[in-house]
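Sequence first, then the predicted structure:
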Amino acid sequence: MPPHVRPRRSTDVPPPLGVTRWGSGTEVAVVARHATAVDLCLFDAAGERRIPLRRTAYGIWWDDVPELVPGTRYGFRVHGPWQPEHGHRHNPEKLLLDPYGGAVEGWVHWRPEVFGHAVDDAGHSAPDSLDPRDSAPYVPRSVVLDHTFDWGEDQLPSVPWTDTVVYEAHVRGLTMRHPAVPPELRGTYAALAHPAVLEHLTGLGVTTLELLPIHAFVSEPALVQQGLHNYWGYNTLGFFAPHAGYAAAGDPQGVADELKGAVKALHAAGIEVLLDVVYNHTAEQSSWSGPTLSWRGLDNATYYRRDARGRDIDVTGCGNTLDLRQPLVARMVLDSLRHWVENYHVDGFRFDLAPALARGRDDAYERDHAFHVALQTDPVLSRVKLVAEPWDVGVHGWRTGQFPAPFAEWNDRFRDTARSFWLADVARQLHGQPGHGVRELATRMAGSADLFADGNRGPIASINLVTAHDGFTLADLTAYEQKHNHANGEDNRDGHSDNRSWNHGVEGPTDDPAVTAARHRSVRNLLATTILATGVPMLVAGDEAGRTQHGNNNAYCQDNPLTWLRWDHAPWQEELLADTRELLAVRRELSLLRTPEFPRFAPEAGRTRLRWYDETGDVVDGTQWQDPWRRTVVAVYDTLHAEADRQAVALVLHAGPDQLEVVAPAVEGVTGWRVRWSSGGGPPATGPVAPGRTLTVAPTTFTVLGGQPRR
């Protein structure tokens, strides 16, 4: 029996949700707890055929439907009460997608009364004449897929967290302008598998490709009305379906197979694939103003959080919030996650607005929420990488450091501290104002134990990032102090205003060589801080080569050259790319920078030791830790293995405006220090510097010193 066809064990309890092929036939099941009847709608060249589902139990409707073979287009129509004040919004005139549908074919066409003419979610006008046999011309269809695929010898790379380097990228943005990728493949899943793209990723030294949402999604009507559309994809239409717009293939089965082929090729290159997933809300927006496409019409009262008057409780900023307090909703999310692991072989997930998934009966975040418990105990999901974006927009929504194992978390404290130290505080000092000193920076560089020590999570729970898809690019952090989002059509009101950026004296592009040199140095400082800090580094595609969005820090609706990576690099960009490779090579070489445990000040065999020195070679004291004017600190890492295996590295973080003489630290077993890398550029010092002797570091630079062991 093929692996996608399972034996049916019982007929008096509901089958798995969605379409399931058994040895004896095919069944379909859907959640509609408050419905009075549910019709399955099949579509073919003759039009629509409706089949009433005959069985119901536990809020699930199902039936045997032999016609549901791979390739079948289908949807649902649901009968039941229309009582918005009680959360019920049933309307059999609405064709609804299957929440478990493995593919979505077609676009959402917004009706003519919305814009004066029918427009799809990509901004294209609908055909002038619609097929008169189509009773739902504005709605896409779910499609049955065959998940048989030749995976060959595919194996999950299973990169340890200590070795992981995350690379956040957009399917289209990464490959749309790559000259080595055939034009017909650019911007597609197939392009991810192109040898030139794989070579860039492996040559750079990243281990884990984190893709912005690839679940089927649609654009918000307000964007379509402006001639824009959703680029990032945080507006999900189907949690089990890959987004067809990212495929070179033109049919639903081909879309799925193309994505699987890309994952297989990435795995063969040793690269993991993480999916950015959006289970906190759906594309249906608010019940009072958004469309009814699937969940709203099936069982609005079950799927969404509501207040006493039936209105949506919105902690996502997108109009609605899925209610994972409901077992059937949590089941949908868990089933979706397993689907992507088992059928697409993905290696893990990054959860958008993760606190929204674990808000309890009183709407407060719960660390021991049933959803978290399910992830921790699930035999499939507990073994893949799980990353939380630890905030949402609800009350008390900022929860960095509070997620349970095995979650890792985006560390916004790291982001803000690194930006402040290398950018905002440098600008403040130039104006005679104190900054934040070095204490917070040292805490972040050491793995953020204040956030992640509880529960024995360790520094590998900290995803260290300075940039992400939302916000300034790394280069723009050094070139803009104000956001420039006018192209988004919201009068520059959208996007963050607290960017902790510094334009180095000129807003935007400049030909001033002194300004550009300072900006490039600042980019290198931030890259080094991200890559070499204890924890798990995350880079954003293009930052390694100085990508700019010209000051747009919220380019969610810009699917154009503004957001697509350029591959024709200027000399300074090639140099930056080489520096990124070198920094990642240093991280791979020095295991003491990749420790799964927090470094300690006291020596302990086999464990990384970390001590902090000032520029005079003395250990930083309490007064210096509290000094808001202090701009220099030296982090010294070493281990107490046998001398032949001894490793030692010193990171000199100097954000002062002048060059500085720094005393090389005295470390047991180290006879000298050699400059391995410096953000100041230029050739390294000709020879090692003996402990107690001085070396000169340039203004506002990050310098890496490698310890020479006694032989």
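All right, it came through fine.

For the rest of this, base every contact and every neighbour count on C-alpha atoms.
Will do.

Does residue 237 touch residue 215 like I think?
Yes. Counting by C-alpha atoms under 8 Å, residue 237 does reach residue 215; the two are 7.4 Å apart.

Compute the number of surrounding residues for residue 399.
18 (other C-alpha atoms under 10 Å).

swap that for residue 362, please
Neighbours of residue 362 using other C-alpha under 10 Å come to 7.

next one: the one 3 residues further on
Residues near residue 365, counting by other C-alpha under 10 Å, number 23.

Now do the contacts for it.
Neighbour list for residue 365: 355-356, 358-359, 396-397 [criterion: C-alpha atoms under 8 Å, 6 or more residues apart in numbering].

Name only those of the residues you listed that count as buried.
355-356, 358-359, 397 (16 or more other C-alpha atoms under 10 Å).

Determine which two of the residues you listed are furthest apart.
Largest separation among the buried ones among the contacts of residue 365 by C-alpha to C-alpha: 358 and 397, giving 10.8 Å.

List the buried residues in stretch 55-70.
55-56, 60-65, 68-69.

which of these lies closest to residue 534?
Among the buried residues of stretch 55-70, and counting by C-alpha to C-alpha, the member closest to residue 534 is residue 60, at 48.1 Å.

hang on, the earlier thing: among the buried residues of stretch 55-70, name the ones in helices.
Judged by DSSP state H, helices contain none of the buried residues of stretch 55-70.

Structure two is appended below for comparative analysis:
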Amino acid sequence: MIKSPALAPGHFAPLGATFDGEGVNFAVFSEHAKRMTLCLFSPDGKTETHRIDLPERDGDVWHGYVSGVKPGQLYGLRADGPYQPSDGHRFNYNKLLIDPYAKRLTGHATWHDALMGYTVGHADEDLSFDTRDSAKYMPRCVVEDPSFNWGNDTPPNTPISRSVIYEAHVRGLTQLHPDVLNKGGFLALASDVMLDHLVTLGITAIELLPVQAFINDRFLVEKKLTNYWGYQTIGFFAPDPRYLTQNALWEFQHMVARLHSVGIEVLLDVVYNHTGEGNEQGPTLAFRGLDNASYYRLAEDKRCYINDTGTGNTVNMDHPMVLRMVMDSLRYWVEVMHVDGFRFDLCSTLGRTETGFDRNAAFFQALRQDPVLAGVKLIAEPWDIGPGGYQVGAFPPPFSEWNDKYRDSVRKFWRGDDGQVAELADRLTGSAPQFDHSGRPATASVNLITAHDGYTLADVTAYVERHNEMNGEDNRDGHGANYSDNFGVEGPSDDGTINAARAQRRRNMLATLLLSQGTPMILAGDEFGNSQSGNNNAYCQDNAIGWVDWDNADTDLIEFTTKLIAFRKAHPILRQKRFLHARERLIDGIEDLFWWRADGEHMQDDDWNTPELRFLCAEMRTASGTPKYAVREEAILLAFNAGEALDITLPEAPKGKHWVLHLDTSDPERSPAPADGGGIRHCHGARDAP
């Protein structure tokens, strides 16, 4: 702890706390503050030892250099300025604030009314002013030197066309694994047993639910629940403390290096559309107290917030310094922490301007021209609840997008809904109606049948009603339209026939996912039948409901999923960048996609319009535009039967070739063998037991 800090003007860049070997430069943005104070704390964080007004202001950046400060120093900020909510200003010098650029936090805020800038219960509500010091209830920022010995770490740079994404929660994936140490944290994910599972399965990228520092919502804490998923970010540079089992920044870097060493990329689910401070009745933790009118999009009545996110506030990406913070954050995670890409939560919000969603909004332009970020994987969640918020297919290259149309179509088809064959055909071939424009590849569609938000795959085949009672919202939360099927029994069953049919349905859907054009994404645990007991909104369930159950893993399903992924990797036809089309191409005049009926004849218009049709058969060849000597040498025939068992007449194989049956979901252990006799007898339907 320093006794008498020596203060110098310092520099306005970089923002945040930067250690240079002899001291720390502190720089903070605030356009409307009148004073910015640095607060230093004792090593145990209990005593505020110094308050230092930052001596210089360049433009809207306040800065100062403090000699003798070293990594490990605990600090926070206080901002002085007008408290005029009707004008959008909510400065309150009594509130200790998190540095938006802090690289580590000591913990999480402890809920208390002192965290509010206003007096809770006052007649004027948030127009009142609370004078209590909030420091006792706030985490401390930590000065960090993020340097790390990366050795020979090399990003895998897996082409998106070869990617198989695995969406996982750091704690949920590792907490119940019997052979993992440091359970629930980054080090657990870096363990040999976790790497072995992912490598054996064939995963190329792990997409982590939010790991940037977030808060536990007060209403959840009061119900003895927690913000398990993490979609309430409060620090865009700091890993959340709950995943640092050694309280050290290197834990995250070590995890990335370990995953890279086995060829697996790390993608982060990031939440830049809103923060955890909520609406005008929320706490003053960071951005609100530093410069509310700059960091947030305010309504016409500046006391209130535009709420396109459904969380109470919306980050103001139109402000250049706020946009800079987001860009700095993304570059930090790539350059310093070595991550390989991002999935943007509610990405439509990031592209919304005063006139609505704009695929050329400032954020998208900044990403596309940035020399660091333009080369990493960028995935959009292409919707929010704001006006015109549903934008599937509308994002600019090089974005890929979560495709909920794919999810719903696959579920409906295998459930046996009428009129789904034509829809599935679109999804199977990369969702061209949505993505085949602006030079976008078929891989722009991130195909999923499940994700963290909704049922697991096992629950899609076991429940028709959500069972979210443990969330404390009287089962009103979560998706209402799940397009699921319970085969006549809600939840677990002792009926062997039902369980066999459910297992076949899971294999059917996994096979559809991994045989489709586009980029497949698997939810962690789906490869072995993990269940959440019918809870389709486990955002607050940091317990056995939300954790992956390794003890009851279906090893047969793991083997089949591994087989599917290996087959996809071995056959480039299944992962083409160019869209397939069942018509002559201008490039070479050769078709690359054929649709067949079960009798071996081409599909006709009337066939596509038959509501009761439950059979789809596609013959795929290499898309036009590649060298001819590599184009027509092979084909893949995919047959999907969601109806009664039937016989299939195979179309004529390419010249000089013969059909080989490689995968059969009704016989998952079957070895490849020639399809003799020009057909397949008794092709099992969706409800048939294997």
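Nice, thanks for sending it over. Just so you know, these numbers come straight off a predicted model, no measurement behind them.

With adjacent residues omitted, what lies nearest to whichever residue in the first structure pairs up with residue 329 of the second structure?
Under the alignment (TM-score structural alignment), residue 329 of the second structure pairs with residue 336 of the first structure. Residue nearest to residue 336 of the first structure in three dimensions, not counting chain neighbours: residue 240, with 5.7 Å by C-alpha to C-alpha, 6 or more residues apart in numbering.

Is the aligned residue in the second structure for that neighbour within a helix or a strand, and which one?
Using TM-score structural alignment, the partner of residue 240 of the first structure in the second structure is residue 237. Assessed by DSSP states H and E, residue 237 of the second structure sits inside strand 233-239.

from the buried residues of stretch 55-70 of the first structure, which two are the most distant?
Maximum distance among these (C-alpha to C-alpha): 22.3 Å, for 56 and 69.

Which strand or helix spans the residue nearest the centre of the first structure?
Most central in the first structure under C-alpha atoms, centre = their mean is residue 276, positioned 4.4 Å from the mean C-alpha point. For residue 276 of the first structure, the host element (DSSP H and E) is strand 272-277.

which strands and helices sit next to that strand?
strand 208-211, helix 252-268, strand 348-351 (3 or more C-alpha pairs under 8 Å, 6 or more residues apart in numbering; DSSP states H and E).

I'd like the distance between the counterpart of residue 33 of the first structure in the second structure and residue 591 of the second structure.
Under the alignment (TM-score structural alignment), residue 33 of the first structure maps onto residue 31 of the second structure. Distance of residue 31 of the second structure to residue 591 of the second structure, given as C-alpha to C-alpha, to the nearest Å: 60 Å.

With residue 358 of the second structure instead?
36 Å.

Now residue 298 of the first structure: closest residue in space that isn't a chain neighbour?
residue 32 (5.3 Å).

got the contact list for the one you found?
Taking C-alpha under 8 Å, 6+ apart, one finds 38, 59-61, 78, 298-299 in contact with residue 32 of the first structure.

Recalculate using a threshold of 10 Å.
For residue 32 of the first structure, the contacting residues are 38, 56, 58-61, 78-80, 90, 295, 297-303, by C-alpha atoms under 10 Å, 6 or more residues apart in numbering.

In helices, which of these fall?
Per DSSP H, the contacts of residue 32 of the first structure map to helices at 295, 297-303.

Identify the contacts common to residue 237 and residue 215 of the first structure.
104, 243.

The equivalent of residue 561 of the second structure over in the first structure: helix or strand, and which one exactly?
Alignment note (TM-score structural alignment): residue 561 of the second structure maps to residue 580 of the first structure. Remark: residue 580 of the first structure resides in helix 571-589, with elements defined by DSSP H and E.

still on that earlier bit, between the strand holding residue 237 of the second structure and helix 287-295, what angle do the directions make?
Angle of strand 233-239 of the second structure versus helix 287-295, following axes from the mean of the first three to the mean of the last three C-alpha atoms, to 10 degrees, is 100 degrees.

can you pull the buried residues of strand 233-239 of the second structure?
Under 16+ other C-alpha under 10 Å, the buried positions of strand 233-239 of the second structure are 233-239.

from the residues you listed, which single one is nearest residue 668 of the second structure?
Nearest member of these to residue 668 of the second structure, counting by C-alpha to C-alpha, is residue 239, at 41.1 Å.

wait, doesn't the closest one sit right on residue 104?
Yes. In terms of C-alpha atoms under 10 Å, residue 239 of the second structure counts as a neighbour of residue 104; the distance is 6.5 Å.

Could you report the distance from residue 277 of the second structure to residue 288 of the second structure?
7 Å.

ugh, wrong one, residue 159 of the second structure
For residue 159 of the second structure relative to residue 288 of the second structure (C-alpha to C-alpha), the value is 40 Å.

The two: which has the busier surroundings?
Applying other C-alpha under 10 Å to residue 159 of the second structure and residue 288 shows that residue 288 carries more neighbours, namely 26 against 10.

What about the residue lying closest to that one once chain neighbours are set aside, how many residues nearby?
Among residues not flanking residue 288 of the second structure along the chain, residue 90 sits closest, at 6.5 Å (C-alpha to C-alpha, 6+ apart). Using other C-alpha under 10 Å, residue 90 of the second structure has 29 neighbouring residues.

try residue 674 of the first structure
Counted with other C-alpha under 10 Å, residue 674 of the first structure comes out at 20.

Report whether the expected contact of it with residue 686 is present.
Yes. The pair residue 674 of the first structure / residue 686 is scored as a contact, 8.4 Å apart, by C-alpha under 10 Å.

Where in the first structure does the longest helix along the second structure align, residue-wise?
In the second structure, assigned by DSSP H, the helix with the most residues is helix 496-514. Aligning helix 496-514 of the second structure against the first structure (TM-score structural alignment) gives residues 513-531.
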